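*Asks:* What follows is a protein structure lacking sequence information:
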């Protein structure tokens, strides 16, 4: 009798269970441990420091005074004590002790209740940091960490950061030189997402940040979603860059159909590459009978496939594709180890005479997958003109009538040697291919690309062309229309984006109440003025007190998800949702430009914000989220500066240490006002290392803006710093010119981030909020910097031609 209930999840740890990091020297454990402790606001415990605290001597001193035998005995005792006494709220970084058998036994026992993460990376990169004589032996021993851990993170080395990256937007604009971005930024973002996933925080963080963000609604709960099928064998031979897969689907189904040498590490590396380069959820599928591989006996087949599926679970992929037609023992093992990964339960009928949709067995398949606790159920069958399209629709209705809500989402479609019968048989996780990749080996994938299939939604009137805007008193120079319109065309959306000058709430209201209104980016004077008129705002917009993205709410219920899934559809506007992307764009640019020497220390780091409008509010919030607690505001009208300072100081007083994403321990005075540029810098605070200028290029009333330049006394930080200029028309503002001269003549340690970098990041996030689709970031950056920097962007004909294939 087949199993029909969900086995206990053996990898579901308490959210505050301490996390242990193990791995070889040079894999980056210490750096990642430090990042993790800051992110989770947990205590950092390192093996070396714990030993010294426990024994009163460093490990080297103890060894020299007591000899190897006593050191080895005491070392393992202290190691076990370290694990046992730090079971919650800690990041524990293990050193060389984890290579010993006794320590690995202790870690194996510890992994029954806590995450033990194996950190590894390319062997070539680790070998560069080790003595040649030790490297081979140490790396071989390092693989044993996989046996005493229950999770793993492949710390991908990004060679693209070895040199300057054109188009990053971080620049010294007068000569176009680009400082090399920190190699830690991408790793940090990647690893922190991994931590949020394994601790169960990912969905909550994304939803509370903004329920309209792409990450907030899982692909299986969207109105429409697509899975790009990508085979390991294709990846091994492909000539394309990972960036070519950007914005090609809502998730990637990685199909393990090939067994290269060092298989587990190769798969781990490619999972890391997808996360780092594309940033979409991964469906991890192990093909039962890989092409080109020798045939295996059933027992061997189960063993190899179990090991590969276990790897996917250890890597913390978002979805595991599980064949429910395999043995009960095989299915049970995967379900017991599923952790936070969602299970897609599959019943695939691939041969002639496939089980028809009207068979009661299909209903039983769904019922069993539901009872096993599958998060998504996928039913696929081969057809040879033996089934009318309406039969599948009848089956779906029968599922709805038989199983009440909540029920697992259903992915069901027919396929033949030509691919999926129609792109619309399943609304969610529809299989698509990359337009430049051959389809000879994958008949389950449609011959259509995502862009072609998504464009069909509009041609079939399932989705509607909408009008989007940037609205404000002076938007004629805005780069948003060019970036958004290029992104719409790339993504197969017949939307339009226009810059409209308006300065009253009445005129704003007339535009936004149209049945074809899709959303708007707001500039002055609306960012603060519109706040009292919005009933629904994101968490961040409420904290900032300003909105720069306006989205219509057209859902038929009051549920936010219903409204989010009504994007790209016209109709009566019931209300509006306000969000703020200014702060996150500023935060991204600061993180890219700030040097490791100026890493933010909450009690010491000092920042200055120039201005007191909506952008200044966003800048202050970004600095707070970055960890800065000493923020000074300068504005020509000091009354406005005091008003903004009061807003954030009052907000800070309401933030408890356990707040969702709020920094713990906020003092009630994090913002102070600088009354004059002539006063010397206070000795009570460190010299500033971050400056954000929020003075507009043109004032709201049409008068010339303030020509702000930094007092030289504010630029004496011995470690330099970063200046972010938000104005970009003209690109070379007085502040940019001053800082360029200062950089070239006095201190190379100061970096300038021009306004184009910030506006491009805002546009990317606004696109995703307003459409619910992944943005083609590389294209939007190229358009923005090409036009804003008065350079000719590359010919887009080649980019768009592939959509017609």
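*Replies:* Happy to help now that I have it. Because the structure is a prediction, the values reported are computed rather than measured.
*Asks:* C-alpha from now on. contacts and neighbour counts both.
*Replies:* Noted.
*Asks:* Confirm residue 267 sits in a helix?
*Replies:* Yes - the assignment for residue 267 is a helix, going by DSSP: H, G, I helix; E, B strand; the rest coil.
*Asks:* structure B:
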């Protein structure tokens, strides 16, 4: 017995083709995908004009329909054949021709062909109703020639309502389109990472303690939040209520409604959009309430559902290995990059005992078929002592050679799943307020209760976490972290401790109960030589702001990561930097579609030359910006920072050779800009010596501005009082300003941008600028620190709400910061 050949895994650089109806969003997705993957974008319209010298309309009017059809087919085939590697190819409606569909089917044998699925209602809104209905009927053909499907979910959130905003928030509510683009970008790049298999590997290499770096089946504890389709179709909670309730989502298809495939595809898209967690796609063999069907009908329906899950690129496909062998082999042959959970379910009386040799045979069969996880679940009526299951697990270890797929095994009865859980990984959990009597595991507990139980059994230990630095009494972190601990069922503590010497730091960090710390000055750079392990990002920036103890027994990074929430002597320490990624998240959330980053054109400005300025520059680089300018009152400091990043970029091969190319300000993007192959430049960072200095010739005006300077007097120095020269604000597409200071919340720069926008509202035409305040950045930092230090998903909405309320309370008490670092923690 062996696994069938996987027919949906392609070469790592195989070109990705996007097909779908007009109005489905293929062009935008093409730009996003090309930049994310570092590839060229090829569009059918531009390629046709490049080959023929005429646009489609011009060629048709000059040569007639018959000749146009022949030419269109020839150009389409040539476009595919000459771009088999290193591209993202966006197909127009020429792909609906019969010959084009034939070419695409053949192409899909060696390349990913992604059908971009958009809700019918949105297509009808975008296009003429008669034309749209015809196009939608024809669009069904695209599914037959594709091997993947991306559901381009419409975001119906209110663009005038900003998340996490509160009193005094300077944001102006004009982020609707930008935040929607962010949502699409996050969804689509996650989808591309899944179908290409590059996501987890990259996350592990860059920061192995990230919650995205370790799959749930390899964590010390992980929980699968069960969400049944029947509940989701009539859910009585908001999506946000399910945040941080599990490490992954098990979507259980327990209904076969009309238009089932579209409904299920939309639910997968909603889970990705709203929760951002890995998905286990599970189709029940006999959905409740359905009419009796023949085995052939059930197999056909189940395969159609499982095939849909694989086309959608779900992280896990749940496959019942007790089903028809042909069905099992068909799914395994089309698994692609999805991981397979091989299931053996015994849901009734007389379930196969754990110590029956056939259970070992089940595990061996699942391994032979190439399953990534083996899950065995049995109904028991008091016939299975917990020790019996442990004995079975030992038998598996003894009987099956390494490497072995992780095993998920547990009992359940009419009372629900046994607690304490018999499995450490992918334990089934529910939301505490969901009471779904249709679930055979309906009495399962919530994840926070399960985690609390681990602490009560002393399998995990209460630890002490800190924010450490010379001026931290003001910090919002203790309030945000404590709220997150309480939400997650972890009895940890978090304190702000003033500390400015290495000896003081050592006394705290060498404690057996030290869990981790957020670092501020003077430790961010000074501690670098003392760290055994640092993330890729911290090394590049030259500073860390999160410190973790390493307590793994076998010395591997995975073991260290899985030893979080456990005490004992620290063998060494790990350093990471969340400053940059928090800034990056805020930029992505606020940047408008018109200012989508183009490496050879887009320009960013960083104000300041301290540690946060370094993080800001690194965030711009990671966003794809290759023209970064630095302004600082002390020019020499700015020169040093620019030198650091220019040398780093040269070592990474980002700027070796070539010459800088900024383009003319306001120039329009080509239809097919070489997003993934921007010309290499000699410098990535340049210094502007004075605010009176005109914007450098040959470079676009900035569309991203990050202010990293204090807005009040600190350390005996006058406030920066930074405002942008009016001439630097002339970008025809506007941009985004990220203000890291939040004392006061309305800094001179924020006030300037508010005035600039209100000026445009009085009838004068001015570009649109969006402002992100410092509290938003601080909230993102706290969220990432929580996930790094505990290994658990963060309750993001809760932490941000607590952060803003704590800040408001500080204002009421008349708190004022005493140092620059107070402003930027």
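*Replies:* Perfect, thanks for sending it. Everything quoted here is computed from the prediction, not taken from an experiment.
*Asks:* distance of the residue nearest to the spatial centre of the first structure from residue 259 of the first structure?
*Replies:* By Cα atoms, centre = their mean, the mean C-alpha position of the first structure lies nearest to residue 279, the distance being 5.7 Å. According to Cα to Cα, to the nearest Å, residue 279 of the first structure stands 25 Å off from residue 259 of the first structure.
*Asks:* again with residue 618 of the first structure
*Replies:* 50 Å.
*Asks:* okay, these two: which has more neighbours?
*Replies:* residue 618 (29 against 16; other Cα atoms under 10 Å).
*Asks:* per the alignment, the residue nearest to the centre of the first structure corresponds to what in the second structure?
*Replies:* Per TM-score structural alignment, the equivalent position to residue 279 of the first structure in the second structure is residue 276.
*Asks:* Quick one: residues contacting the aligned residue in the second structure for residue 777 of the first structure.
*Replies:* Using TM-score structural alignment, the equivalent of residue 777 of the first structure in the second structure is residue 796. The contact partners of residue 796 of the second structure, taken as Cα atoms under 8 Å, 6 or more residues apart in numbering, are 243, 783.
*Asks:* Show me where the stretch 651-800 of the second structure has its strands.
*Replies:* 685-687, 704-707, 735-739, 769-772 (DSSP state E, counting those that start in this stretch).
*Asks:* Out of the ones you listed, which gets nearest to residue 428 of the second structure?
*Replies:* strand 769-772 (38.6 Å; Cα to Cα).
*Asks:* Which residues does that closest one contact?
*Replies:* By Cα under 8 Å, 6+ apart, strand 769-772 of the second structure touches 170-172, 174-175, 586, 590-591, 734-739, 750, 753, 757.
*Asks:* That one maps to which residues in the first structure?
*Replies:* Aligned by TM-score structural alignment, strand 769-772 of the second structure falls on residues 750-753 of the first structure.
*Asks:* What of stretch 493-501 of the second structure?
*Replies:* Stretch 493-501 of the second structure maps onto residues 496-504 of the first structure, going by TM-score structural alignment.
*Asks:* what does stretch 570-580 of the second structure give?
*Replies:* With TM-score structural alignment as the criterion, stretch 570-580 of the second structure aligns to 573-583.
*Asks:* Pull out the buried positions in the matching stretch.
*Replies:* If you call a residue buried by 16 or more other Cα atoms under 10 Å, then stretch 573-583 of the first structure has these buried ones: 573, 575-583.
*Asks:* just checking, residue 734 of the second structure touches residue 767?
*Replies:* Yes - contact criterion Cα atoms under 8 Å: residue 734 of the second structure and residue 767 qualify, at 4.4 Å.
*Asks:* Looking at these two, which is more packed in?
*Replies:* Higher neighbour count among residue 734 of the second structure and residue 767: residue 734, with 21 against 15, using other Cα under 10 Å.
*Asks:* Now check the first structure for the residue matching the more buried one.
*Replies:* Using TM-score structural alignment, residue 734 of the second structure sits opposite residue 720 in the first structure.
*Asks:* Now do its match against residue 165 of the first structure, distance only.
*Replies:* For residue 720 of the first structure relative to residue 165 of the first structure (Cα to Cα), the value is 22 Å.
*Asks:* can you check residue 173 of the first structure too?
*Replies:* 14 Å.
*Asks:* Residue 627 of the first structure too?
*Replies:* 27 Å.
*Asks:* which of these two has more neighbours?
*Replies:* For residue 627 of the first structure versus residue 165, the count of surrounding residues by other Cα under 10 Å is larger for residue 627: 20 against 15.
*Asks:* In contact with the more buried one, which residues?
*Replies:* Per Cα under 8 Å, 6+ apart, neighbours of residue 627 of the first structure: 600-602, 663.
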